[in-house]
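K.L.:
Mind looking at a prediction? Sequence and model below.
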Amino acid sequence: MRLKDRVAIVVGAGQSPGEGIGNGRATALTFAREGARVLCVDHNLTSAQETVDMIAAKGGTAAAFEADVTRNAELKAMVSDAVARWGRVDILHNNVGVSIAGGDAELLDITEEALDRCVAINLKSCIFAAKHVIPIMRQQMSGAIINISSMAAITTYPYVAYKATKSAMISFTEQLAYQNAQYGIRANVILPGLMNTPMAVDTRAREFKKSRAEVEAERDAKVPLRGKMGTGWDVANAALFLASDEAGFITGVTLPVDGGASVRRG
């Protein structure tokens, strides 16, 4: 019960269609298992409610909230809902992100609309969610913010918007950390590597007209550790550590969860 009596907002707690479990849903389930009351936020209310039902089935406490994270007013309402329900916000977990599904492309092919969409979902949402929880956390003199970036930020990745926005998220998290340390607020960022999630694998299978097994095999072959992708649970366990008191002296850190991919050079 490492998060007993804490209130967590998990943005992106539903998941896209496909096999396995996504990072956001796994994190919401993990936080609830460890005692947190979790506001499960997603643009797809049905998917968010599925996460809530899974939490409730295990005896946890959660509620679903529908939000378009590209809209500042809806992010503000999200935070207000958590406070109205449970009186505080201890953890903000920003897990939304889009690349191919948002129209991302290589430089010569990217459109203005796709770039704007990816920036709004991947970066703007993270900034404005933080804007609305920071005053609450400052008043509490405590809080933990965990942003989910990607190994795409520091390794080769062909698509413009995802790499740029996920790189910017790292810098923003560092800024959050040093500007709010005096208030007891910690901010850290996780860089998932190749993950076997619906968004990563099933989306690519649909986009590139391959079988899921083909995409899975191609990605597994690129992972140094055991030749297998990670799962949403690997990201969730890292997030749990960063949200807990065990990481009480850790802020401004960029944590790869990547099966060793980032240690390869050249």
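P.N.:
Looks like it came in fine. Numbers count the residues shown, from 1 in each chain.

K.L.:
Please make it C-alpha for all contacts and neighbour counts, starting now.
P.N.:
OK.

K.L.:
which secondary structure elements does the longest strand along the chain contact?
P.N.:
Assignment by DSSP state E gives strand 185-192 as the longest strand of the chain. Counting contacts by 3 or more CA pairs under 8 Å, 6 or more residues apart in numbering; DSSP states H and E, strand 185-192 packs against strand 143-148, helix 160-180, helix 232-243, strand 254-257.

K.L.:
Mind listing what's buried along the third one?
P.N.:
This points to helix 232-243. For helix 232-243, a neighbour-count test (16 or more other CA atoms under 10 Å) marks Gly232, Trp233, Asp234, Val235, Ala236, Asn237, Ala238, Ala239, Leu240, Leu242, Ala243 as buried.

K.L.:
Kindly report the same for the second one.
P.N.:
For helix 160-180, the buried set under the neighbour-count rule, 16+ other CA under 10 Å, comprises 160-170, 172-174, 176-177, 180.

K.L.:
what angle do it and strand 143-148 make?
P.N.:
160 degrees (axes from the mean of the first three to the mean of the last three CA atoms, to 10 degrees).

K.L.:
follow-up on the earlier one: with distance to Ala8 as added columns, please give the buried residues of helix 232-243 in CSV.
P.N.:
What follows is these, written out as CSV (distance: CA to CA, whole Å):
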residue, distance to Ala8
Gly232, 18
Trp233, 17
Asp234, 19
Val235, 16
Ala236, 13
Asn237, 15
Ala238, 15
Ala239, 12
Leu240, 11
Leu242, 13
Ala243, 9
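
K.L.:
okay, pairing it with this:
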Amino acid sequence: MNANGQAGAGRLAGKVAVIFGAGCVGPGWGNGRAIAVRFAQEGAVVVAVDKRPESLPETLDLAGACGARIQTHICDVGDAAQVAGLVDAVVQRHGRIDILVNNVGGPIPGGPAVLSQADWQRQLDLNLTSVFTTCQHVLPIMEAQGAGAVVNVSSTSAIRWTGSPQVGYAAAKAGVMQFGRVVGVEYARKGVRINTVLPGQLHTPLVDAFLAGQQTEGDIEALLERRRRRIPLPLSGDGRDTANAVLFLASDEARFVTGTELVVDGGMSARCD
């Protein structure tokens, strides 16, 4: 079934895709949730992973009939043993992993004089070390297969000031971007592609659940309006825009694309003001 609900083989038919961070902090189209649904629409067997059990039922609901292709798993990506166990279980069941998506992350506000040492480390662990950990366990499988695609979700905070001091998040997401470049080159001859998507200021549930409280004293509309003023395109994106970018990079349509980034921000990072 494709995005229009019509029958078809799909761009990911026959692929086994593991998506870390496939739930969401609230109702609506978060990045990971949208990626899981979009992949299922395109025929993939989707292993939707999150550490919060309550976050996954809506992912299945939004997938509709395609939800039958989604298998939910609970795993804390901060626990390497849990990640190893999850990856082993997927290989035992399906015999392979064709696509890995790393979507785990989130910001803590503060510059270097404000952010605590503990919060700095938590930002690196959540946003960057999580990518290292999943790749450490999945890349050997893809190398043995001679094929695979990894898509890591970073942020435009990796390349621009995006409106608030969040140095731990920005540094970690910049690390994700460079991780993709270095590992993409290393694994290119092994048939494995690694790319990064940089979403901009989309309206995802994270805005309502956390960011408005951090940045505009809980005024969601004020934060959304501030973000809209930065975006050249006359619309607000959401997790489905991220999902379509990830879909392209994960699919065979991107067979000649590796070690690079795709920015999804409505033109925001191209502006000079």
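P.N.:
Happy to help now that I have it. These numbers come from a predicted model, not from an experiment.

K.L.:
Please work out which residues of the second structure line up with the longest strand of the first structure.
P.N.:
Under TM-score structural alignment, the match for strand 185-192 of the first structure in the second structure covers residues 192-199.

K.L.:
Just give me how far the matching stretch sits from the chain centre.
P.N.:
Taking CA atoms, centre = their mean, to the nearest Å, one finds the center of stretch 192-199 of the second structure at 9 Å from the center of the full chain.

K.L.:
That one vs the first structure, average offset?
P.N.:
Compared with the first structure after the fit, stretch 192-199 of the second structure shows a mean deviation of 0.4 Å (mean CA distance after the TM-score superposition for the first structure).

K.L.:
Could you state which residue of the second structure sits nearest its centroid?
P.N.:
Centroid-nearest residue in the second structure, with CA atoms, centre = their mean: Asn103, separated by 2.6 Å.

K.L.:
To which residue of the first structure is that one aligned?
P.N.:
In the first structure, Asn103 of the second structure lines up with Asn95, judged by TM-score structural alignment.

K.L.:
Over to Val25 of the second structure?
P.N.:
With TM-score structural alignment as the criterion, Val25 of the second structure lines up with Ser16 in the first structure.

K.L.:
A strand includes its match, no?
P.N.:
No - applying DSSP: H, G, I helix; E, B strand; the rest coil, one finds Ser16 of the first structure to be coil, outside a strand.

K.L.:
Can you tell me how far it is from Glu112 of the first structure?
P.N.:
Counting by CA to CA, to the nearest Å, the gap from Ser16 of the first structure to Glu112 of the first structure is 24 Å.

K.L.:
out of these two, which sits in the busier spot?
P.N.:
Between Ser16 of the first structure and Glu112, counted using other CA atoms under 10 Å, the more crowded position is Ser16 (16 against 9).

K.L.:
Could I get the contacting residues of the residue nearest to the centre of the second structure?
P.N.:
The neighbours of Asn103 of the second structure, taking CA atoms under 8 Å, 6 or more residues apart in numbering as the test, are Ile19, Phe20, Gly21, Ala22, Asn31, Gly32, Asn152, Val153, Ser154.

K.L.:
wait, the fourth one sits on Leu56?
P.N.:
Yes - with contact defined as CA atoms under 8 Å, Ala22 of the second structure and Leu56 form a contacting pair (7.2 Å).

K.L.:
Please identify every residue contacting each of those two.
P.N.:
Ala48, Asp50.

K.L.:
hmm, back to that, now distance to Asp202 of the first structure too, for the helices and strands packed on strand 185-192 of the first structure, in a markdown table please.
P.N.:
Putting those into a markdown table (distance: least, CA to CA, whole Å) gives the following:
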| stretch | distance to Asp202 of the first structure |
| --- | --- |
| strand 143-148 | 20 |
| helix 160-180 | 18 |
| helix 232-243 | 14 |
| strand 254-257 | 20 |
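
K.L.:
Let me know which of those is the nearest to Arg71 of the first structure.
P.N.:
Distance to Arg71 of the first structure, taken as CA to CA, is lowest for helix 160-180 among these, at 17.1 Å.

K.L.:
Just give me the mean distance for the closest one relative to the second structure.
P.N.:
Mean for helix 160-180 of the first structure is 0.6 Å (mean CA distance after the TM-score superposition for the first structure).

K.L.:
what does that helix contact?
P.N.:
Taking CA under 8 Å, 6+ apart as the rule, helix 160-180 of the first structure contacts 98-99, 104-107, 110, 115, 118-119, 122-123, 126-127, 138, 147, 149-150, 152-154, 157, 185-189, 251-254.

K.L.:
Now a PyMOL select for only the buried ones of those residues.
P.N.:
Selecting only the buried entries of those in PyMOL, with 16+ other CA under 10 Å as the criterion:
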select buried, resi 98+99+104+105+115+118+119+122+123+126+127+138+147+149+150+152+153+185+186+187+188+189+251+252+253+254
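
K.L.:
Narrow the contacts of helix 160-180 of the first structure to those in helices?
P.N.:
Among the contacts of helix 160-180 of the first structure, the ones falling in helices (DSSP state H) are Leu115, Cys118, Val119, Cys126, Ile127, Arg138.

K.L.:
is it true that the first one touches Asp104?
P.N.:
Yes - counting by CA under 8 Å, Asp104 is a contact partner of Leu115 of the first structure at 6.8 Å.
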